[in-house]
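**Student:** Sequence and predicted structure, then a few things I'm wondering about:
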Amino acid sequence: MAATPHVLFAGGGSASHLFPGMAVAEHLRRIMPNALVTFAGTGAARERHTVRIAGHHYSTIPTHPMPRNPLQAVRFVTDNVAGYCAARWMLREQRVSLVVGLGGSTSVAVVRAAVARGIPVVLLEQNAVPGRTTRWLSRAAAMVCAAFEEVRPHLHVQAPVTVTGNPCRTVFEDLYKRTAGQAASVRAGLAVTAGGSMGGATATGPKRQHRLVILGGSGGARSLNESIPAALKRLGDRLHDWQIVHQTGDGQLQETESRYAKLGMKALAVTHIDEIASVLFASDVVVSRASGTTLAELALAGVPALLVPFPLAADNHQTANAKVYTAASACRMVDETQQTGALDAALARELESLITDHHLRTEMGRNMQKLARPQAASQIAGAIADQLCGGSITGLMAA
């Protein structure tokens, strides 16, 4: 192993790709403080800023996603050839020891270049249906860290797959550990009360207002932003003691605020929620898309959800993700592509029971938290460190 191992996390373009890599990188630095960590991505300003604030290096690789029309085909070819060549040069010049593929077009270019140069590769797969990088290059990887067991049938039987769960941001891990400890204390207190030695004790605190959170995504989920206000209006007085927090994403705040105002509804609409972890841990119901990263964070928070998968997601992977969670009775789902009427009516039907039935929410919250994998990031970081130190990862793969 080099005196200063250099780990390159390749991918991004969306929060669902970037945040798992950031979580693993933070744990890796705890294990190997001398390691150099670099992220390679699309060069988007928000992505660059997020990485650099965390103290990591950032490099831009010129790539282009799969073309949606013939006019994009030429740029797809030229950008990705340029990206592959840039990745080969960077891997050599910066003496990269190991590449972690996060998904996205940048990941494809860098991982392919790493395989060509004989550099070890670890792939993170956040969804129940694997992305192109995982499908094409999984057999050449040292390890494929999957969030879902359901990913296996989509890959070659010899692909080195380990189901680790999805790595979550450290703030979610910390809040999960804290709330798990508090829950244990409450259970112990209730047991003492039942035994009669602390008959005056109570485990309940002051009643708080219920909270419904709508996550429009960093890029904005337009169909949710357009339909949710009307759906909530249909629920009428059943929301009288609920706080509504609506994250609209970029460029859709004013339109969403206007919809609530026209319907005479009180809601806190914001472009982004900075303290998203603390907000979700203190929420009762969430409405969101169904990216693997979002679902993993909801599981740690133990909050029931109404999922509305993005209908244009590659290989319909968000619907596949949502089906895993609905099968576990942890959430409800509305499939936009199957709606014959207005989307707001379908959303209102599913939300009504979640809003009005406390016992249903409690049970779904328990089921949601059963799906939590709080050790995912540390487990993957440990496997990377093992690989860098020249050890074997077979022990982890057998676990």
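**Tutor:** Arrived safely.

**Student:** contacts, neighbours, all on C-alpha from now
**Tutor:** Noted.

**Student:** Mind naming the longest helix for the protein?
**Tutor:** The single longest helix within the chain, with elements called by DSSP state H, is helix 170-195.

**Student:** Output the contacting helices and strands for it.
**Tutor:** helix 276-281, helix 292-301 (3 or more Cα pairs under 8 Å, 6 or more residues apart in numbering; DSSP states H and E).

**Student:** winner for burial among those?
**Tutor:** helix 292-301 (a mean of 25; mean count of other Cα atoms under 10 Å).

**Student:** And that helix, what does it pack against?
**Tutor:** helix 15-31, helix 170-195, helix 276-281, helix 358-370.

**Student:** gap between residue 148 and residue 134?
**Tutor:** 13 Å (Cα to Cα, to the nearest Å).

**Student:** rewinding a little: heading C-terminal from the longest helix of the chain, find the next helix or strand.
**Tutor:** Going down the chain from helix 170-195, the next helix or strand is strand 210-215, by DSSP states H and E.

**Student:** Now tell me what touches the following helix or strand past that following strand from outside.
**Tutor:** Next helix or strand after strand 210-215 toward the C-terminus (DSSP H and E): helix 222-235. The contact list for helix 222-235, computed with Cα atoms under 8 Å, 6 or more residues apart in numbering, reads 216, 239, 248, 252, 256, 259-260, 263, 265, 343-348, 352.

**Student:** Point out the ones among the residues you listed that are inside helices.
**Tutor:** Using DSSP H, those in helices are 256, 259-260, 343-348, 352.

**Student:** Below is structure B, check it against A:
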Amino acid sequence: MKQKVYYIVGGGTSGHVNPALSIAESIQDREPNSKIVFFVTKDGVEYEMIKKVGFPYQVIEASRLPNSAKKIFSFIKSSCFGYRDCIRILHADRPSVVIGTGGFVCAPLLLAAMRLKIPYIIHEQNAFPGKANRFFAKKAKAVCISFNSSKKHFKNVSNIRLTGNPVRKIFFEMQSEEARRRLNISSEKFIVLIMGGSLGANSINKAILDLFESNMWQELKTEFPELMLIMSTGNRNYADLKNILAAYENEDFLINSYLDTTLWLPASDLYIGRSGASACFEAAATSTPAIFIPYAIAADNHQLFNAKSFADRNAARLIEEKDFDAKILFEQIKHLIENRQVLFNMSKQAKRLAKPDAASKIVDIVEEIISFM
């Protein structure tokens, strides 16, 4: 039997990469002898993530749409080189199917697949689909979506399948008790995990800074000694914040540029942070109650749509970035520690939104497409 070859592409942010990795894991589980190759850009977040996991990868050129006329030539040059290289690679090693999970890095490979009539599918993580996926949906063999509300944004596209957002198996498998044991944290602690996404978030970081400098944190700790705050700043602001907040660090307040969410999410009683699709569905997978603060200038405001989908089902709380500050943070933490039943109900609703079989459903669709080729 001829070896099946899968090309997978998605990047720009970790929210596009994590679903791609989950799909690859599902293919590998089902077809251990298949060949899986990721397509990445050298400077993209996907490069380091794929390299770390160990899947084979192919580096190509790709650029996001420029926001100024000065960058048009560079964009055209990069796009042409990327497209040319993808045509060459697809000719040499014709894959069974191409899978795109969004981001500008998809464009050269999916355009080449269209040109050579190689079947491809796309997966859209967000409630409001991105530009690349809206464009490529028209010729895709299938468009897999995470939120049912996404359907209306794909105009004149009929082959839409609701699969949910693929989340790595570890998020479903890791239990709170085991995560805390590995992190050496007492079961008595009430852990608040605050994250700003892979690049960090100035508004969230500022709220934390003000929480400490105004003594509101000390007030919370006096009333709730079991409270523990874990903060991930993102790489951009880590050094400055670490220096400013160093005086407050102790066993109940830890600050890092990056945290292993496969442990910290299931270990936490409350997640506060951005509402990219991966963050939403990873919190759902671990049944972690969440307060989402959507990134206000995210493309097409997709984080607001994601957060609203969860908040409308009482699986999370939604606070817009313009309204979020230290006082709101203080009030929310205090209210939820005092009202554990509210947290319990949020956790229960979040679990209902989790889709443990999302990656498997997508692989089913891929196999269905291959069987008709």
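**Tutor:** Good, I have the coordinates. Given the structure is predicted, the values throughout are model-derived calculations rather than measurements.

**Student:** How close are the two chains, by TM-score?
**Tutor:** Once superposed, chain against chain, the TM-score is 0.89 (TM-score structural alignment, normalised by the length of the second structure); 360 aligned residues with a Cα RMSD of 2.4 Å.

**Student:** among the contacts of helix 222-235 of the first structure, which two are most distant?
**Tutor:** Farthest-apart pair in these is 252 and 352; separation 25.7 Å (Cα to Cα).

**Student:** out of the two, which sits in the busier spot?
**Tutor:** residue 252 (20 against 16; other Cα atoms under 10 Å).

**Student:** Pull out the buried positions in the lengthiest helix in the second structure.
**Tutor:** Using DSSP H, we find that the single longest helix of the second structure is helix 72-92. Buried positions in helix 72-92 of the second structure, judged by neighbour count with 16 or more other Cα atoms under 10 Å: 75, 78-79, 82-87, 90.

**Student:** Residue 211 of the first structure against residue 284, yeah?
**Tutor:** Yes. Between residue 211 of the first structure and residue 284 there is a contact at 5.4 Å, judged by Cα atoms under 8 Å.

**Student:** more neighbours, those two?
**Tutor:** Per other Cα under 10 Å, whichever of residue 211 of the first structure and residue 284 has more neighbours is residue 284, with 23 against 20.

**Student:** Residue 9 of the first structure contacts residue 20, correct?
**Tutor:** No. With contact defined as Cα under 8 Å, residue 9 of the first structure does not reach residue 20; the gap is 10.2 Å.

**Student:** Which neighbours do those two have in common?
**Tutor:** residue 102.

**Student:** More neighbours: those two, which one.
**Tutor:** Using other Cα under 10 Å, the more surrounded residue of residue 9 of the first structure and residue 20 is residue 9, with 29 against 25.

**Student:** what sits against the more buried one?
**Tutor:** Residue 9 of the first structure neighbours (Cα under 8 Å, 6+ apart): 21, 37-40, 99-102.

**Student:** Tell me the most packed of those, by neighbour count.
**Tutor:** Highest count within these by other Cα under 10 Å belongs to residue 102, 32 neighbours.

**Student:** what's the helix or strand for that one?
**Tutor:** strand 98-103.

**Student:** once the two are aligned, what's the mean deviation for that strand against the second structure?
**Tutor:** Its aligned residues in the second structure lie a mean 0.7 Å from strand 98-103 of the first structure after superposition (mean Cα distance after the TM-score superposition for the first structure).

**Student:** Just give me the mean distance for the strand or helix carrying residue 135 of the second structure relative to the first structure.
**Tutor:** Using DSSP H and E, residue 135 of the second structure maps to helix 131-136. For helix 131-136 of the second structure, the mean deviation from the first structure after alignment is 1.5 Å (mean Cα distance after the TM-score superposition for the first structure).

**Student:** Which neighbouring elements make contact with that helix?
**Tutor:** helix 106-115, strand 120-124.

**Student:** Would you mind telling me which of those is nearest residue 299 of the second structure?
**Tutor:** Nearest to residue 299 of the second structure, of those and by Cα to Cα, is strand 120-124 at 13.5 Å.
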